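[1] Let's see this in three dimensions:
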Amino acid sequence: MEMSERLRGQGEEAALQEAIRTADRELTRHPVFGDSKRISALVLERYKFGLELFAERLPAVAALLPRLTEGGDARARRLYRDPLVRKVMEAAFKKLEQGALAAPQTELEELLALAAEALERTDVDGPCEARMSRRFRVGPRQDIWVWNFAHAEDPILRELREGFDRVYSSRGTRPGRIIQPEEEQVARLDRACSLLTRVLPEVGPSALGHISSICLLEVEVEGGKMMSASGGDGIPSTVFMSPEQLRNPWDAAGHLLHEGLHLKLFDVVRAHTLVAPHSGPLEIPWRNIPWSMVRAVFAFHVYAHIELYRAAADLADPVLLREFGEPGSYTDNRHAMSVSRNNRSVPYGLSVERTRFLGKHLRTTWAPWLTPEGLHLTRWLQQCMAPFVDWDA
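    The predicted structure follows:
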């Protein structure tokens, strides 16, 4: 039995609430893995430096440099929140490392020209948001924009879709259908963001801060319909979510937490290496296909935080329950990440079982494939989550 269950059973909810507040705080304080302001600042400096390096080699980028850099960090943050700007920058970094960055670089140069135009506006952050037919924003700072393309053949949309297909084609994904959002769906997204930040006042905003855009998408993946996904390197800083998941605000908030944490760790690994090269495939008992070591680390990072979200949701105050309903009142399909309905009838149908499995193997069998920083991450997460997960069970 987890300590959180023992405390609840003994009526010591005050102690459990304090444990939740402590973990919520500690998970956002670590200078490498938790502090989103520091993580984002390192990413920003990396892109700013990269742009200067690209300008030294590409005359077209050099010509755009004054328009892209004037306005300091405030303008830079707008520029580098754009998914496609980040995508083409990462591709240019790879070419630079390979000694292959030479003019012309058409995709990079054309997109940065569009970015310079978008930055002249005050109502959008970058070239992708500038192409939206309607402007929808959600989140505590209203800085997460929702995909809403007027034309199915828009070149920006085509590039974004191709990025998604490249990321998920290896997982048996079929072509998906991008949903043009309705106002009610956008309002539900915003409510889910609000719920997340009220349940976890530190971790919630931290995870959401790494999301720049959300796409509503219907797509088949391994095991059925996709509930949510992060764009990863294919479409950086972007979350995909099935509209069906918006019916339950508690699970919608959990999906945003889940994918925002993935994007946060993607930002971490821009500057830090967690997994040793040439690690082998891993057998995961609740999956039909092997995982990479990287995927296991990313999954554990999320599952550990989800246990905190679950504990906090279980003790939600009456105001939240009146506003959003009881988590258990929703009749959605059972899944391990749900705070409403877990599938207890199957092995590893509970998220805590998956959390323990990953945590155990990351500190034992799989530990040789972690770098010192990777080991530090997993041990830090286990320490933070000790009140909620019995690691020796």
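[2] CA atoms for contacts and neighbours, from now on please.
    Will do.
[3] Relative to residue 139, how far out is residue 246?
    Distance, residue 246 to residue 139, by C-alpha to C-alpha, to the nearest Å: 15 Å.
[4] ah, wrong one, I meant residue 236
    For residue 236, the distance to residue 139 equals 18 Å [C-alpha to C-alpha].
[5] Between the two, tell me which one has more neighbours.
    Neighbours were tallied for residue 236 and for residue 139 using other C-alpha atoms under 10 Å; the higher tally belongs to residue 236 (28 against 21).
[6] The more buried one touches residue 80, doesn't it?
    No. Using C-alpha atoms under 8 Å, residue 236 is not in contact with residue 80, being 10.0 Å away.
[7] anything in contact with each of the two?
    Common neighbours of residue 236 and residue 80, using C-alpha atoms under 8 Å, 6 or more residues apart in numbering, are residue 86.
[8] can you give me the strands for the stretch 101-250 of the chain?
    137-138, 144-146, 177-178, 213-218, 220-221, 224-225, 228-230, 238-241 (DSSP state E, counting those that start in this stretch).
[9] can you put those strands in CSV and add distance to residue 15 and mean neighbour count?
    Output for these, formatted as CSV (distance: least, C-alpha to C-alpha, whole Å; neighbours: other C-alpha atoms under 10 Å):
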stretch, distance to residue 15, mean neighbour count
strand 137-138, 34, 21
strand 144-146, 35, 24
strand 177-178, 45, 16
strand 213-218, 36, 23
strand 220-221, 41, 18
strand 224-225, 39, 11
strand 228-230, 33, 23
strand 238-241, 35, 26
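[10] Now show me the structure for the sequence below, then we'll compare the two:
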Amino acid sequence: MQKEQPQVLDIVEGALANSRPFGDCDYIHQCTWRHEERRLELLEGHLPSSRALLSALRGAGTARRYRVLGDPVVRAAIHDAIGHHRLHVSHPHPEDLEQILRDAAALAADERRDAPLAAGAARDVRLGQAPHHGFLWCGGADDDRPFSRRFAALFREKLPWLRPAAPDARDRHTLLQGARLLDVLLPALARSALAHAQLVVVAGPDGDAPAQARGFRSATVAGLLGTVVLGPVTLKTPWSAAEHLLHESMHLKFIDLELTHSLLRNGYRMERSPVVSPPWHRRDPSGLRDWTVNRMLTVLHVYVALALFFRAVERRAGELEAEFGPLGDLDPGLQARRSFDRAHFLVHALRRHEGELGAAGRRFCAWLDCTLAAFDPSPPPAGSEVHLLLDLYAREAAALRDRLARSAEPPAAARLVEEIATTELATARGVLAAIEGAPPLRDAPAPAATLAERLWEVRARISASLRRVPREAYARRSAGSAKTPAELVRAMLDSSSDAVSALFRELGPT
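    Next comes the predicted model:
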């Protein structure tokens, strides 16, 4: 790392946390409050409680306004009331909206420290004692407080395949440690990001969850504003908890920006948006994994922040592991590089679709691009995607290894594994042969004892060999070749898709 890197990281953190209009959380909150108050004004002729809430908010201090107007149930009630009374969208229980706003008015007039969702709770657990630290959801089936009931209904509506659960003592400890680690690593960005996360919910997939939800890690949902949802798998270490708290809080920050700034052109509609297929995800013929322009913007926002996070971890892990535990299998250097590379890809993709952005969106994208350039020591060549494809390749190899290790290894699986390995080894040799001066494929180690080890060894060897090639070399087509080496790598991953799918079917359900 360059000698001046620590100072550069401090400057980048200051930009992401404090610059206006896209970094300063206090400024963004002020914009959000004005937005919600204007919506309440639109309801004054329909809901008496909207006048009461407006009056209470205008007499409340900043801390109280922050808690009440940031509460996911209050914000959802304002949204639904606008839909019902102004846009004539039917609501099953409009009387509930009146009651929520009335209760919110009473809570806004009461200068207390808790959020509406936490008021009257048997257990009040926060991520920390600073104003930007949100609350942990500790409600259960027997929690009959009006705000809790409404939040549980919203959660079922927005995330029907997840079930929230009160975090146990270990999970609470890991979450609090994760928040404190984030405060230590990146104090300015931690405050600026976590200030948008009023509530943290621990949840896992229920018995009817789709297969792709079984490994749920984390989520934010536009209909649950101010809410971070974390899967138990993210709470193995404070390092993982800190990463996912930052990740999802940056998404929440973007949602508030999107509501209050012209990030997208007038008339933009997600269903008609141009899309890209991120190279680090396997292509889905249904298009379910394609990203719209607004999705690209929010993910770019997150990856720039994560690049900074992993650089900070890389810099300070040695001094902090004694307090927060070992990094485990986290490789901060690799994760920082992945975040940088994915962010660069999204910047280039957004430039191709700049017409879909509003004035603020173009400025937002340029700001993140400049921020990225300020601390990426080795940006990839324009149009380079092989490094992103290899991320997918390695991640899929790990998933296959873990799945094979849990299986009884039916006879057909051995044949499929051998077919995949043989085909990919031949393709990798062809890719390397098409690149002048590329090193040959690394020698094979001793034969693997299990199917899981066999496929993992082959893919790890191929990935390591391909990563040794300079990234710019993948764009150069050799004489007589119809495809660039990059296109050959893409073809290798695409052609293995059917075989990998067949292997998973042979292994059966988990």
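[11] can you redo the strands of the stretch 101-250 of structure 1 as JSON lines with distance to residue 314 of structure 1?
    Listed next are the strands of the stretch 101-250 of structure 1 as JSON lines, based on distance: least, C-alpha to C-alpha, whole Å:
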{"stretch": "strand 137-138", "distance to residue 314 of structure 1": "25"}
{"stretch": "strand 144-146", "distance to residue 314 of structure 1": "28"}
{"stretch": "strand 177-178", "distance to residue 314 of structure 1": "34"}
{"stretch": "strand 213-218", "distance to residue 314 of structure 1": "27"}
{"stretch": "strand 220-221", "distance to residue 314 of structure 1": "30"}
{"stretch": "strand 224-225", "distance to residue 314 of structure 1": "27"}
{"stretch": "strand 228-230", "distance to residue 314 of structure 1": "23"}
{"stretch": "strand 238-241", "distance to residue 314 of structure 1": "24"}
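[12] so who does residue 118 of structure 2 touch?
    124, 135.
[13] I'd like to know how far it sits from residue 72 of structure 2.
    Going from residue 118 of structure 2 to residue 72 of structure 2 by C-alpha to C-alpha gives 12 Å.
[14] same deal with residue 424 of structure 2?
    Counting by C-alpha to C-alpha, the gap from residue 424 of structure 2 to residue 72 of structure 2 is 49 Å.
[15] Which one's more surrounded, those two?
    residue 72 (26 against 20).
[16] mind checking what the more buried one lines up with in structure 1?
    Residue 72 of structure 2 maps onto residue 83 in structure 1 when the alignment is built from TM-score structural alignment.
[17] Isn't its match up against residue 230?
    No. If you go by C-alpha under 8 Å, residue 83 of structure 1 and residue 230 don't touch, sitting 11.6 Å apart.
[18] overlap in contacts of the two?
    Counting by C-alpha under 8 Å, 6+ apart, the residues touching both residue 83 of structure 1 and residue 230 are 237-238.
[19] Helices along the stretch 351-500 of structure 2, start to end?
    359-375, 386-405, 411-433, 451-467, 485-507 (DSSP state H, counting those that start in this stretch).
[20] Mind giving me the packing neighbours of the last one?
    For helix 485-507 of structure 2, the elements it packs on are helix 386-405, helix 411-433, judged by 3 or more C-alpha pairs under 8 Å, 6 or more residues apart in numbering; DSSP states H and E.
[21] Relative to structure 1, which residues correspond to that helix?
    So helix 485-507 of structure 2 sits over no part of structure 1, by TM-score structural alignment.
[22] buried ones in that helix?
    485-490, 492-493, 496, 500, 503-504, 507 (16 or more other C-alpha atoms under 10 Å).
[23] got a markdown table for those, with distance to residue 32 of structure 2 too?
    Compiled in a markdown table, the buried residues of helix 485-507 of structure 2 are given as follows (distance: C-alpha to C-alpha, whole Å):
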| residue | distance to residue 32 of structure 2 |
| --- | --- |
| 485 | 48 |
| 486 | 44 |
| 487 | 45 |
| 488 | 48 |
| 489 | 46 |
| 490 | 43 |
| 492 | 47 |
| 493 | 44 |
| 496 | 47 |
| 500 | 46 |
| 503 | 49 |
| 504 | 46 |
| 507 | 50 |
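[24] quick one: stretch 27-40 of structure 2 to chain centroid distance?
    Here stretch 27-40 of structure 2 is found 25 Å from its chain centre; the criterion is C-alpha atoms, centre = their mean, to the nearest Å.
[25] and it, how far from structure 1 on average?
    Once the two are superposed, stretch 27-40 of structure 2 sits an average of 1.7 Å from its aligned residues in structure 1 (mean C-alpha distance after the TM-score superposition for structure 1).
[26] Would you mind saying which of the strands of the stretch 101-250 of structure 1 lies nearest residue 370 of structure 1?
    Taking C-alpha to C-alpha, strand 228-230 is the member of those nearest to residue 370 of structure 1, at 22.9 Å.
[27] So which elements touch the closest one?
    So strand 228-230 of structure 1, by 3+ C-alpha pairs under 8 Å, 6+ apart, packs with strand 238-241, helix 249-268.
[28] for the strands of the stretch 101-250 of structure 1, which one sits closest to residue 367 of structure 1?
    strand 228-230 (25.7 Å).
[29] Could you tell me where the closest one falls in structure 2?
    Using TM-score structural alignment, strand 228-230 of structure 1 pairs with 218-220 in structure 2.
[30] Tell me, how many residues neighbour residue 236 of structure 2?
    Around residue 236 of structure 2 there are 14 residues (other C-alpha under 10 Å).
[31] OK, contacts around the closest residue to it other than its chain neighbours?
    In space, and not counting its chain neighbours, residue 236 of structure 2 is closest to residue 174: 7.5 Å by C-alpha to C-alpha, 6 or more residues apart in numbering. If a contact means C-alpha under 8 Å, 6+ apart, then residue 174 of structure 2 has 235-238, 241 as its contacts.
[32] which one is the residue nearest the centre of structure 1 nearest to, not counting chain neighbours?
    The centre of structure 1 sits closest to residue 260, judged by C-alpha atoms, centre = their mean, with a distance of 2.6 Å. Closest residue to residue 260 of structure 1 apart from its sequence neighbours, by C-alpha to C-alpha, 6+ apart: residue 207 at 4.5 Å.
[33] on that earlier part again, just so I know, which of the helices of the stretch 351-500 of structure 2 lies nearest residue 50 of structure 2?
    helix 359-375 (30.5 Å).
[34] Any idea how far the closest one is from the middle of the chain?
    On C-alpha atoms, centre = their mean, the centre of helix 359-375 of structure 2 falls 19 Å from that of its chain.
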